[in-house]
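**Q** sequence-free structure coming up:
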């Protein structure tokens, strides 16, 4: 191995995308292996790579890391993106948990039945603008700092930025009533490591399409 983290997942966003974002934000290069058929998935299980028979899988530091939150926590700690002390970490974790809830709804959207998509999308937008974004808008306004916690760049900022971009793909003016989040987005998008990951040709994945959905279903469901 090259020493770079190796990420095993589908060639698409899913639950691995936040891991890609966090590594990219930390300026860490990584390699990827893509699952394309069920046989690859079953071999990972047989060879003992997947603790709970689930991906994402990240191999680094001699570890076979699974479970998305555990992987993200490890990376945040390793690359000093988890705050300066335990109080910061608790605040970061609360923000992250909320953002992950919102992102989870977006991740499941491509797999919903066609007749439910319009209603589901409306629900996602409604929750983003009434339950989640107001929390971050208020926090940024109250402390008057550029980042969510402790005036330093953290995992919470990366996660929120990713979530904003995901929602904007569904509704481009979703931040219209959130001036603090607009400024936050502009600030984060110009950080060197983030700016690099936003460029064409990076390992950032496009929105899921029908081919991605079909591959996921093929791998997880036996014929």
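**A** All right, it came through fine. Model, not experiment: these values are computed from the prediction. Numbering: from 1, shown residues only.

**Q** contacts and neighbour counts: CA atoms only from here.
**A** Fine.

**Q** where does the residue lying closest to residue 128 once chain neighbours are set aside sit, in terms of helix or strand?
**A** Distances taken as C-alpha to C-alpha, 6 or more residues apart in numbering place residue 102 nearest to residue 128, at 6.9 Å, with adjacent residues excluded. Assigned by DSSP states H and E, residue 102 belongs to helix 86-108.

**Q** cool, and residue 71?
**A** Using DSSP H and E, residue 71 sits in helix 68-78.

**Q** which residues sit against that helix?
**A** Helix 68-78 has contacts (C-alpha atoms under 8 Å, 6 or more residues apart in numbering) with 15-16, 18-19, 22-23, 56, 58, 65, 81-82, 154-155.

**Q** separation between residue 19 and residue 137?
**A** Distance of residue 19 to residue 137, given as C-alpha to C-alpha, to the nearest Å: 24 Å.

**Q** and if you look at residue 12?
**A** 30 Å.

**Q** and residue 5, by the same measure?
**A** Taking C-alpha to C-alpha as the measure, residue 5 falls 34 Å from residue 137.

**Q** and for residue 150?
**A** Taking C-alpha to C-alpha, one finds residue 150 at 16 Å from residue 137.

**Q** alongside the first one, take a look at this:
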């Protein structure tokens, strides 16, 4: 019998969407368990480390979004053709994470004026720096991040950058032609396109 998957996360895309992308691209059915902030207080003490997302497979639970993504990517053959490509996938995801963490910190800054200042700095400085290099990487790899073919890094990248754009209130991908084409390619994968068309509408 095929494994039974359950993903528990808040009712947003956030750090759960890349996991959803991988599962949908792999054609795997799973329970998309979305919880509210009101529910979280009750659920949190029952989780492994008080964090979400949580992936449950046949009753076994694990947390940490990137670890979950890597596990699923290995399981569904999305890590590239060899260990070096698997490493390059990790590097791409971790490096994008450096930028995305800045975006999240800015978005949730309680000081409205400071929030705007931080977001402006990211849009003006950090985003062009990171995305310029990623744009070159995609061009070099024939429209993909790694190895000239689809890997979990592509799915992670598009799902995460969509969240970053929403949090910043700016399409930071638009001015990078290769990344824009890359995003369009991922979003037009049949399984991803079908998911995006039906997924719940959330702010980020």
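**A** The structure has been received and is ready for your questions. Keep in mind it's a predicted model, so treat the numbers as computed, not measured.

**Q** picking up where we left off before, let me know the angle separating the helix holding residue 71 of the first structure from helix 86-108.
**A** Between helix 68-78 of the first structure and helix 86-108, the angle comes out at 140 degrees (axes from the mean of the first three to the mean of the last three C-alpha atoms, to 10 degrees).

**Q** ok, average deviation of helix 68-78 of the first structure from the second structure?
**A** In the superposition with the second structure, the average deviation recorded for helix 68-78 of the first structure is 1.1 Å (mean C-alpha distance after the TM-score superposition for the first structure).

**Q** which part of the second structure lines up with that helix?
**A** Counting by TM-score structural alignment, helix 68-78 of the first structure falls onto residues 65-75 of the second structure.

**Q** got the buried residues for that stretch?
**A** Buried residues in stretch 65-75 of the second structure, defined by neighbour count with 16 or more other C-alpha atoms under 10 Å: 65-66, 68-70, 72-73.

**Q** do stretch 166-183 of the second structure as well
**A** 166-168, 172-173, 176, 178-183.

**Q** can you give me the end-to-end distance of that stretch?
**A** 15 Å.

**Q** just stretch 24-42 of the second structure next, same as before
**A** End residues of stretch 24-42 of the second structure are separated by 29 Å (C-alpha to C-alpha).

**Q** quick one on the thing from earlier: of the contacts of helix 68-78 of the first structure, which belong to strands?
**A** 58, 65 (DSSP state E).

**Q** ok, the contacts of helix 68-78 of the first structure vs residue 145 of the first structure, which is closest?
**A** Compare each of these with residue 145 of the first structure using C-alpha to C-alpha and the shortest gap goes to residue 154, at 12.9 Å.

**Q** rewinding a little: the residue nearest to residue 128 of the first structure reaches residue 129, doesn't it?
**A** No. With contacts counted by C-alpha atoms under 8 Å, residue 102 of the first structure stays clear of residue 129, the gap being 10.6 Å.

**Q** higher neighbour count, these two?
**A** Taking other C-alpha atoms under 10 Å, residue 102 of the first structure and residue 129 do not tie; residue 102 has more neighbours (21 against 17).

**Q** what sits against the equivalent of that one over in the second structure?
**A** Correspondence of residue 102 of the first structure to the second structure, assessed by TM-score structural alignment: residue 99. Each residue near residue 99 of the second structure by C-alpha under 8 Å, 6+ apart is listed here: 126-127, 130.
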